[in-house]
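Novice: I would like to see how this sequence folds:
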Amino acid sequence: MTALPDWMRPPRPEGWFADDLDRLPQAPRHTELIDGALVFMMSPQRWWHGHLVTMLTVALMEQVPAGARVGREMTVKLDQRNRPEPDLLVTTADFDRDRTWFAADEVQLVIEVVSPESAHRDRTVKLRKYAEAGIPHYWCIEDEGGTPVVHVYELDEPTGAYAPAGIFRHSLQRTVPFKVNINLDDLTPDKSR
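Specialist: Okay, the predicted model is just below:
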């Protein structure tokens, strides 16, 4: 067994902090911070996942209102010990080319496309953490036989938890956080030609 490189050792006994991610240029792309621990996306990305994220990015960019922007593969600083990286997000932050993360209060919607290696984090851990940070909307997209199925959640203000707002197959129509109408069948690689 080989020794860990120095950069992988936490700088303090309580682990990593959110701002530490910006000082880790050796870390692999898509490194997240969950509860003070670094999480690396080491598995190869599936073509279905990457294609779906790209197509969904385009669809959202065409429908996002003025004053909001679609971000891809950017971390969200939820608190001092959590900085996850959703597949997509919608933010009200102004564009800044050097920016590396968004604050939770700048994010209206986070979207995770579930992969086998991220399933538990996307369905449970991130669902809870995004809600606790006050992000109003969360979409968790599952692969159901090659077809995307979107599980939509809205933040319930009194409880501070997400409430299910629908499961969408074939078509996603919502009025919040902005008016959106997406033909989900058009997002899959074999149907988007």
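Novice: okay, CA-based contacts and neighbour counts for the rest of this
Specialist: OK.
Novice: Would you map the helices across this protein?
Specialist: Ranges of helices within the chain are 47-63, 119-120, 126-132, based on DSSP state H.
Novice: could you dump those helices to CSV with distance to Leu38 and mean neighbour count?
Specialist: Putting the helices of the chain into CSV (distance: least, C-alpha to C-alpha, whole Å; neighbours: other C-alpha atoms under 10 Å) gives the following:
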stretch, distance to Leu38, mean neighbour count
helix 47-63, 22, 16
helix 119-120, 16, 14
helix 126-132, 14, 20
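Novice: another one to check against the first:
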Amino acid sequence: MSVDPEDFEPTYRWPVPPEGGWTADDLDRLPNLPPHTELIDGSLVFVSPQTLFHSLAIDYFTWQLRNQQPPGLKVIREFTIDIDRHNRPEPDVIVFDRSAVGDWNQTRLPAASVCLAVEVVSPESFGRDRGVKPVKYAGAGIRHFWRVENKDGRAVVYVYELDPSTGSYGTAGIFHDRLKVAVPFPIDIDLTEITSEHDI
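Specialist: Predicted coordinates:
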């Protein structure tokens, strides 16, 4: 009895990139991509399962920033931004200008509208969040960037501000228990609250 090799083919085939890599527009056209797929340097980046800390931190920063945002700004979580033709990353939390809102079918924001990008570091995203993404965000002119890390179950936030003379980020502070900054608007956040109700 002969066996058809196609009987053993996987039901899903990973997309094969075109010559030159994928483009920002391809993210909206490719079928069956996993949720929260990003485009970095023309390559698709798939998200691994989130840790509990990662999920709690995203929820907490989204809620805190929404409660403190001034008129004219808006906060959204896990939404892609257009940097250039081959880069469409998805920060964990974004603060952006309300004027960038188009319609309910919108799938991305222009980088020029973003005033703060927040990345919560996961084991699988360590290199991207510490190295690749800050360079992309700075190059796109995003003035403020926060990197949130889990240090023994407590959040540490590394705050960066864009130096217009160099086009790169400079460290504006490292915050352990409380984050209090004046820019991009007055923000005061108790970092201990992220995991205080979820002691393990």
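Novice: care to give me the TM-score?
Specialist: With the length set by TM-score structural alignment, normalised by the length of the first structure, the two chains reach a TM-score of 0.93; 190 aligned residues with a C-alpha RMSD of 1.8 Å.
Novice: if we can go back for a sec, just put the helices of the first structure in CSV and tack on distance to Thr31 of the first structure.
Specialist: As requested, those are arranged in CSV below (distance: least, C-alpha to C-alpha, whole Å):
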stretch, distance to Thr31 of the first structure
helix 47-63, 17
helix 119-120, 16
helix 126-132, 15
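Novice: Looking at those, spot the one closest to Leu172 of the first structure.
Specialist: In terms of C-alpha to C-alpha, the element of these nearest to Leu172 of the first structure is helix 47-63, at 11.3 Å.
Novice: The alignment partner in the second structure of Glu14 of the first structure: how many residues sit nearby?
Specialist: Aligned counterpart of Glu14 of the first structure in the second structure: Gly20 (TM-score structural alignment). When neighbours are counted by other C-alpha atoms under 10 Å, Gly20 of the second structure registers 10.
Novice: If we ignore the residues flanking it in sequence, what's nearest Gly20 of the second structure?
Specialist: What sits nearest to Gly20 of the second structure in space, not counting adjacent residues and going by C-alpha to C-alpha, 6 or more residues apart in numbering, is Gly42, at 7.3 Å.
Novice: And the one you found, what's its match in the first structure?
Specialist: Match for Gly42 of the second structure (TM-score structural alignment): Gly36.
Novice: mind checking what Arg66 of the second structure lines up with in the first structure?
Specialist: By TM-score structural alignment, Arg66 of the second structure lines up with Met61 in the first structure.
Novice: ok, now Phe145 of the second structure?
Specialist: Using TM-score structural alignment, the equivalent of Phe145 of the second structure in the first structure is Tyr138.
Novice: Contact partners for that match?
Specialist: Listed by C-alpha atoms under 8 Å, 6 or more residues apart in numbering, the contact set of Tyr138 of the first structure reads 109-111, 127, 130, 152-154.
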